[in-house]
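A.B. asks: give me a 3D structure for the following:
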Amino acid sequence: MAVPELAPRRTIGGIIAVWAVAAVIGVLVGLFAGDAWRVQWLAVGLGGCLILAFIVQLWSGRSQGFTERVAASALGALAVLGVISLGFGLAAIVPG
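C.D. replies: I've put the predicted structure just below:
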């Protein structure tokens, strides 16, 4: 017999935390990586965000919706890093 959860924990906080870490990684890559290595370091940062998404969702201890939460975390991190890399690309075009 399965016992229903009385007060399930909120899961949106873990998803948004991964997005925030992705934004921090993107800014750090922009500050410290050279132009030639920026894309590679963004890919490494996305891989780190994927691992972080698994860790955060496993830590929450809820099995219902695990795949959807990890997917939302990873796709959100991809979108955040994509917008940041778009900014890097536009900044490279503008003469300064």
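A.B. asks: CA only for contacts and neighbour counts going forward, please
C.D. replies: Fine.
A.B. asks: can you pull the contacts of residue 56?
C.D. replies: When contacts are counted by CA atoms under 8 Å, 6 or more residues apart in numbering, residue 56 touches residue 14.
A.B. asks: and it, how far is that from residue 8?
C.D. replies: 16 Å (CA to CA, to the nearest Å).
A.B. asks: if I look at residue 54, how far off is residue 75?
C.D. replies: In this view, residue 54 and residue 75 are 13 Å apart by CA to CA.
A.B. asks: would you do the same for the sequence below? I want to compare the two.
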Amino acid sequence: MSEPALAPRNALGGVIIVWAAALIAAVAIGIFVPDEWRVTWLLLGFGGAVLLSFVLQLWYGQTKGFIFRIAVSTTGALLLLGVVSAAFALAALVPA
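C.D. replies: This next block holds a predicted model:
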């Protein structure tokens, strides 16, 4: 006798969590890290976003669309980190 399948978790939630974590990490790195170390820390932040994306999508437990969800999560995190780092770079050009 088989049991009915439970309603699956929302996969979009995992993607949004990764994006939010990348945004928070990018802003924190931009504020607290010196200019000469910023690129290194942004790369580490992106690596953390990729790992977080895998953890959340594996926790989701649904194989259908796994690669797509990972791609959307990491691409969005990369774009957010790039936009925030570009904003901090432009802000550094403005004379104080």
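A.B. asks: how much does the one helix or strand residue 56 of the second structure maps to stray from the first structure?
C.D. replies: Secondary structure assigned from DSSP states H and E places residue 56 of the second structure in helix 38-60. Here helix 38-60 of the second structure, set against the first structure after superposition, deviates by a mean of 0.3 Å using mean CA distance after the TM-score superposition for the first structure.
A.B. asks: where does that helix end up in the first structure?
C.D. replies: Taken onto the first structure by TM-score structural alignment, helix 38-60 of the second structure occupies residues 38-60 there.
A.B. asks: please compute how far the matching stretch lies from its chain's middle.
C.D. replies: Taking the mean of its C-alpha atoms, stretch 38-60 of the first structure sits 6 Å from the chain's own mean (CA atoms, centre = their mean, to the nearest Å).
A.B. asks: which of the residues in that stretch are buried?
C.D. replies: 38-39, 41-42, 45-46, 48-50, 52-54, 56-57 (16 or more other CA atoms under 10 Å).
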